[in-house]
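Q: build me a structure from this.
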Amino acid sequence: MTAVGNGSQTAGRPTRLPRSARRKQLLAAAQEVFVAHGYHAAAMDDIAERAGVSKPVLYQHFPGKLELYLALLDTHCDAIVAKVHDAMRETSDNKERVEGAVRAYFDFVDHESEAFRLVFESDLRNEPAVRQRVERVEQGCIAAITDTIISDTGVSRAHAELLASGLVGAAETAAQFWLAGGRQVPKAEAEALLAALSWRGIASFPLQGEPAAGPTQTESA
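A: Next up, the predicted model:
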């Protein structure tokens, strides 16, 4: 097993890294080990070896395996919630917002597939602290979309939350299915398909002050 490349040693001597850089290095090594073996089979010895550090160095930053795992989850949970928030803020066009929310999940699974598996396919989901973080991802994404729906349409919070949960659930499930299926559909096409499906429902709730969209000729025929 090779150590994570980070300049952790020079001429046989350990290189002292800034604390933030060392923490990032250890998290990267831990992610590889957790994804490869699962939480229960992963060992702190393996993580230290993968990072190219001694166990005492690892324990200086993380008192135990669970704390290390939770730190990883926090990093990735915050990242995906931020992606959905950004999708809501980047445009005032609601169709583009739906596309952006869907893209946030597909980007996450495409570029951060290990992180996605760590968060959504954890073998530690029954651990309360882990479950709380996974739920925080879903609730954070739902909240971002809910606030946008309320602001734009004026529907009640209960209605907006239900709509938002449907969009988040569809995006998460579809992205996970796409990843597990080996990305058989091109990413852009997969995003467009799901966004089109979601938009047909969201579009029936017009912006405040605008009339509700009536059925198209095809739909009313």
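
Q: rest of the way, CA atoms for contacts and neighbours
A: Fine.

Q: only the buried residues of stretch 62-71, if you could.
A: Neighbour-count burial for stretch 62-71 flags Phe62, Lys65, Leu68, Tyr69 (criterion: 16 or more other Cα atoms under 10 Å).

Q: now do that stretch: everything it contacts.
A: The contact list for stretch 62-71, computed with Cα atoms under 8 Å, 6 or more residues apart in numbering, reads Leu27, Ala30, Tyr39, Ala43, Met44, Ala129, Val130.

Q: closest to the centroid, which residue in the protein?
A: Ranked by distance to the mean C-alpha position of the chain (Cα atoms, centre = their mean), the top residue is Ile80 at 3.6 Å.

Q: ok, that one to Phe106 distance?
A: 10 Å (Cα to Cα, to the nearest Å).

Q: ditto for Leu193
A: For Leu193, the distance to Phe106 - Cα to Cα - is 12 Å.

Q: how about Gly182?
A: 13 Å.

Q: neighbour count: the two, which is higher?
A: In terms of neighbours (other Cα atoms under 10 Å), Phe106 is the more surrounded of Gly182 and Phe106; the figures are 24 against 8.

Q: and this one, so I can compare the two:
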Amino acid sequence: MSAIEQTEAARPRGTRLPRRARRNQLLGAAQEVFVAQGYHAAAMDDIAERAGVSKPVLYQHFPGKLDLYLALLDQHCEALLQSVRSALASTTDNKQRVAATMDAYFAYVEDPGGAFRLVFESDLTNEPAVRERVDKVSLECAEAISEVIAEDTGLSKDESMLLAVGLGGVSQVVARYWLSSESTVPRETAVQLLTSLAWKGIAGFPLHGADGQ
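A: All right, here's what the predicted structure looks like:
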């Protein structure tokens, strides 16, 4: 169940919930408000109202708006990283790996909760704690991709990392454009097109140790 669904399920005011369930409820409400209004326009009053709780209950779990935002950012950065890692581990066929990784970014961006906006389109990127988290997840996703590239091609760590940063960057930028432009291209087709573009480049690096290469 997503954070948004947990919010809907747990919204009635006055219901006593276990601490973890209450925290998830508040995070779901905060996600709705932050995605709709942005960080600066959002108010703790709005989040408490959306969650169906009093402000004191909200402050029991999160001392301030930034604490709440960072907790939500941590949750969704980790979700993206796990999606990329799962995509890389889903097959040993490298072309399919590229497609799965591209699709992980598209799926993340297409999620109806709009969490990707907190990670890639935040209006709080000048806040060091936010910038640190966004940079960290981008780096960790690239590192996961680079490990596969280095293992399969024999390229150095730095060379593999450059390629990985490029693949990850292209994936998230194109996925965001695809969504924001309301493209008529179906997601599956968009992923296939981007995979074809990326594969024609990455396939030019020979497999490490392959005979005749």
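
Q: superposing both, give me the TM-score.
A: Once superposed, chain against chain, the TM-score is 0.93 (TM-score structural alignment, normalised by the length of the second structure); 207 aligned residues with a Cα RMSD of 1.5 Å.

Q: quick one: residues contacting Ser122 of the second structure.
A: Ser122 of the second structure is in contact with Gly38, Tyr39, counting by Cα under 8 Å, 6+ apart.

Q: return the residues in contact with Gln25 of the first structure.
A: Residues in contact with Gln25 of the first structure (Cα under 8 Å, 6+ apart) are Val4, Asn6, Ala51.

Q: tell me which element the counterpart of Val170 of the second structure in the first structure falls in.
A: Taking TM-score structural alignment, the alignment pairs Val170 of the second structure with Ala170 from the first structure. Using DSSP states H and E, Ala170 of the first structure sits within helix 157-180.

Q: buried ones in the following helix or strand past that helix, by neighbour count?
A: Downstream of helix 157-180 of the first structure, the first helix or strand assigned by DSSP H and E is helix 187-202. Under the neighbour-count criterion of 16+ other Cα under 10 Å, helix 187-202 of the first structure has Lys187, Ala190, Glu191, Leu194, Ala195, Ser198, Trp199, Ile202 buried.

Q: which helices and strands sit right next to helix 187-202 of the first structure?
A: Helix 187-202 of the first structure sits against helix 94-111, helix 157-180, with contacts defined as 3 or more Cα pairs under 8 Å, 6 or more residues apart in numbering; DSSP states H and E.

Q: which of those sits most buried?
A: Highest mean neighbour count of those: helix 94-111, a mean of 21 (counted as mean count of other Cα atoms under 10 Å).

Q: C-terminal to it, what's the next element?
A: Using DSSP H and E, the first helix or strand after helix 94-111 of the first structure is helix 113-120.

Q: which other helices and strands contact whichever helix or strand comes after that next one?
A: For helix 113-120 of the first structure, the succeeding helix or strand toward the C-terminus, using DSSP H and E, is helix 128-153. Contacts defined by 3+ Cα pairs under 8 Å, 6+ apart place helix 128-153 of the first structure against helix 65-89, helix 157-180.

Q: read off where helix 128-153 of the first structure ends up in the second structure.
A: Taking TM-score structural alignment, helix 128-153 of the first structure hits residues 128-153 over in the second structure.

Q: buried ones in that stretch?
A: Neighbour-count burial for stretch 128-153 of the second structure flags 130, 133-134, 137-146, 148-150, 152-153 (criterion: 16+ other Cα under 10 Å).

Q: and what of stretch 73-80 of the first structure?
A: Neighbour counts using 16+ other Cα under 10 Å place Leu73, Asp74, His76, Cys77, Ile80 of stretch 73-80 of the first structure among the buried residues.

Q: the third one and Ala115 touch, don't they?
A: Yes - with contact taken as Cα atoms under 8 Å, His76 of the first structure and Ala115 are classed as touching, separated by 6.5 Å.

Q: counting neighbours, what do you get for Asn156 of the first structure?
A: Quick fix: residue 156 of the first structure reads Ser, not Asn. Using other Cα under 10 Å, Ser156 of the first structure has 11 other residues around it.

Q: distance of the closest residue to it other than its chain neighbours from Ala21 of the first structure?
A: Nearest residue to Ser156 of the first structure, sequence neighbours excluded (Cα to Cα, 6 or more residues apart in numbering): Ile150, at 6.8 Å. Noted for Ile150 of the first structure: a distance of 41 Å to Ala21 of the first structure, by Cα to Cα.
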